[in-house]
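1. attaching a predicted model along with its sequence, questions to come.
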Amino acid sequence: MDKFSLKGKRAVITGGGSGLGFGIAKAYIEAGATVIIVGKNLQKLINAKEELGESCEYIQFDVTNLSKIPELVNNIEVKIGPTDILVNCAGTHLKKNALDTTDADFLEILNVHLLSVFALTREFAKRMAERKKGCVILISSMSAVMGMKQVVAYSTGKTAIVGMMRSMVAELAIDNVRINTIAPGWIDTPMLHKAIDQDEPRKQKILNRIPNNTFGTPEDIGYAALYLASDASKYVNGVFLPVDGGAAEAF
């Protein structure tokens, strides 16, 4: 079981203050890692730090501030230490019909779910490649697998990072930098509740699509991310892993 240990590893998790990012941070700390959670909501970061304990540090930062990402990465590497694992988990949501989605709406979502993900991955991967080791985990979505209404911008971003992953895997595998993608299904998080709490028909339609007939938990994503970050998956590279209670297959 030592292959699943992250003892001595340092992980940066964007969006780690709540939801899926928090679930991943918790799993990593349980496995022995030191975790740096990054997010723009200071109170969420403080609350997460209190719960996660001494193995957690936090940095307040808006990942859509693309021009400042190289400085962020450099500060983490210099002040905290070399990063072994990057998890791109920061997220936001927009529920809007495609024909009502403005260019500004579309770009706002892509900034969070695609442009910042590329910039962070690029900057951390430069250093990982120099050290000849590193792991990047991207968070996609079931909306990259199945067509869903009212999420055109979100779906576009979550689909595009899969193509980004494949291209970067082809370049970075030689430097022992692995990049994999998790596609969560419908997970019991604040973002999910924001999307469905006022839409009972949509909630029931979603549950009917899930063979397990229940929403997942952040822990389900956390342990999948733990496997992909550990030495147990050292020969796993470029994988698109649904964690969805069978929803993708049922679709």
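-> Okay, I see it. Numbers count the residues shown, from 1 in each chain.
2. could you use CA atoms for every contact and neighbour count after this?
-> Fine.
3. pretty sure Thr217 is touching Pro190, no?
-> No - counting by Cα atoms under 8 Å, Thr217 stays clear of Pro190, with 11.4 Å between them.
4. who has more neighbours out of the two?
-> When Thr217 and Pro190 are compared on other Cα atoms under 10 Å, the one with more neighbours turns out to be Thr217, at 17 against 12.
5. and that one, how far is that from Asp231?
-> 24 Å (Cα to Cα, to the nearest Å).
6. over to Glu249?
-> Here the distance between Glu249 and Asp231 works out to 28 Å (Cα to Cα).
7. buried stuff in stretch 77-89?
-> Residues of stretch 77-89 classed as buried under the neighbour-count rule (16 or more other Cα atoms under 10 Å) are Pro82, Thr83, Asp84, Ile85, Leu86, Val87, Asn88, Cys89.
8. out of the residues you listed, which one sits closest to Phe118?
-> Comparing those against Phe118 with Cα to Cα picks out Asn88 as the nearest, at 9.3 Å.
9. contacting residues for the closest one?
-> For Asn88, the contacting residues are Ile13, Thr14, Gly15, Val117, Leu120, Val136, Ile137, Leu138, Ile139, by Cα atoms under 8 Å, 6 or more residues apart in numbering.
10. which of these ranks first by neighbour count?
-> With neighbours set by other Cα under 10 Å, the maximum within these is found at Thr14, which has 29 neighbours.
11. that residue and Ile37 touch, don't they?
-> Yes - the pair Thr14 and Ile37 passes the contact test of Cα under 8 Å, sitting 5.8 Å apart.
12. next SSE after the strand or helix carrying Ala195?
-> Under the criterion of DSSP states H and E, Ala195 resides in helix 190-196. Next in sequence after helix 190-196, counting helices and strands by DSSP H and E, comes helix 200-209.
13. next, the one to line up against it:
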Amino acid sequence: MVRYVINGVPEYHITVEVKESAPSHQLAGKNIIVTGGGSGLGYYIAKRSIAEGAKILITGRNEDKLKKAALELGKKCSYLVFDSADVSHMSEFIKQVSHIFGGKIHGLVSNAGISLHEGNFRNVTEEGWDSQMNINLKGNYFMVKAYIEYLESLDDKNGNVVVITSERSRRSDDIPYGLTKAASNSFIECFASKVISEGIRVNGVAPGVTASDMTGVDRNGNMYANWQPSNRFFLPEEVAEVVNFLLSDVSNCISGEIIACDQGRYISHW
């Protein structure tokens, strides 16, 4: 206490070093969609998948952002402007992507999502509820549904889905973002049980608070977070490693799982 009185409350500063596995071309020959791939986590998932040999198509609503991302990601990345809340055109979207790839779509990363950060239920509006439900839950649900139906129309039905949820999906919640993610966990597990016999895998990845525009965490700033088990936020590259593993054939024994990427913070006794 004397030290605090004299010196004040200590300030902690943490930087996070990017640690990535060496590319081993685990996704060579695969065509993969990454929704919400123009920035944030989706961008880094696309980047990692390209490093592993995949061809990627990123989607989003902002064409300027998609153009910039595709240019940075290189010749193995293409883009298509599409609103993940546009349920009525999901099947047409999948067909268009298949045409762009010139062949089968081997994987889907359903990543598009928004958060309005209401804090608690007292700040939730009907408009905010609807916008988050439409993109995070309804949009992801019908995107996965359309992709599975596309695979089922092929002779070779094998395919792979990874849905990005959140650590909030593992806890009770009172705001739409967390509720959409909890419901997503449920449909991931159920879809997976109904299609694995056809060779279609469905899994989820539930990141902790990851540096991005949506979270407001600056990857180049102080990554200290005293409420995290390891006192830090996470980098999108870390989460992209897990997604890449699930997209690859080396994880063929895994389906219907929700893998939390928050160092166990969601576990209640923490």
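-> Alright, I've got the coordinates. Please read all numbers here as calculations on a predicted model, not as lab measurements.
14. what's in contact with the helix holding Ala195 of the first structure?
-> Contact with helix 190-196 of the first structure is made by Gly19, Thr92, His93, Lys95, Trp186, Arg202, Lys203, as judged by Cα under 8 Å, 6+ apart.
15. do the same with stretch 146-155 of the first structure
-> If you take Cα under 8 Å, 6+ apart as the criterion, stretch 146-155 of the first structure is touched by 93-98, 105-107, 109-110, 113, 141, 143-144, 248, 251.
16. what about the closest residue to Gly185 of the first structure other than its chain neighbours, how many neighbours?
-> Spatial nearest neighbour of Gly185 of the first structure, chain neighbours left out: Asp244 (3.8 Å); criterion: Cα to Cα, 6 or more residues apart in numbering. Asp244 of the first structure is flanked by 24 other residues according to other Cα under 10 Å.
17. just tell me what Asp244 of the first structure corresponds to in the second structure.
-> Counting by TM-score structural alignment, Asp244 of the first structure corresponds to Asp262 in the second structure.
18. how about Ala170 of the first structure?
-> Aligned counterpart of Ala170 of the first structure in the second structure: Ser193 (TM-score structural alignment).
19. pretty sure its match contacts Gly256?
-> Yes - Ser193 of the second structure is within contact range of Gly256, at 6.7 Å (criterion: Cα under 8 Å).
20. okay, the two: which has more neighbours?
-> Neighbour totals were compared for Ser193 of the second structure and Gly256, and Gly256 leads with 21 against 15 (other Cα under 10 Å).
21. and the closest residue to the more buried one other than its chain neighbours, what does it touch?
-> Leaving aside its sequence neighbours, Gly256 of the second structure sits nearest to Glu189 (Cα to Cα, 6+ apart; 4.5 Å). Listed by Cα under 8 Å, 6+ apart, the contact set of Glu189 of the second structure reads Val202, Asn203, Gly256, Glu257.
22. all strands of the stretch 1-150 of the second structure, in order?
-> For the stretch 1-150 of the second structure, the strands identified by DSSP state E, counting those that start in this stretch occupy 31-35, 55-60, 77-81, 107-110, in order along the chain.
23. and the ones you listed: which comes nearest Asp156 of the second structure?
-> Comparing these by their distance to Asp156 of the second structure (Cα to Cα), the top pick is strand 107-110, with 13.1 Å.
24. mean distance, that closest one to its aligned residues in the first structure?
-> With the two structures superposed, strand 107-110 of the second structure lies on average 0.4 Å from its match in the first structure, counting by mean Cα distance after the TM-score superposition for the first structure.
25. so stretch 137-144 of the first structure aligns onto which residues of the second structure?
-> Going by TM-score structural alignment, stretch 137-144 of the first structure sits over residues 162-169 in the second structure.
26. swap in stretch 14-22 of the first structure?
-> Under TM-score structural alignment, the alignment places stretch 14-22 of the first structure onto residues 35-43 of the second structure.
27. hmm, back to that, distance of the residue nearest to Gly256 of the second structure from Asn226 of the second structure?
-> Separation of Glu189 of the second structure from Asn226 of the second structure (Cα to Cα) stands at 32 Å.
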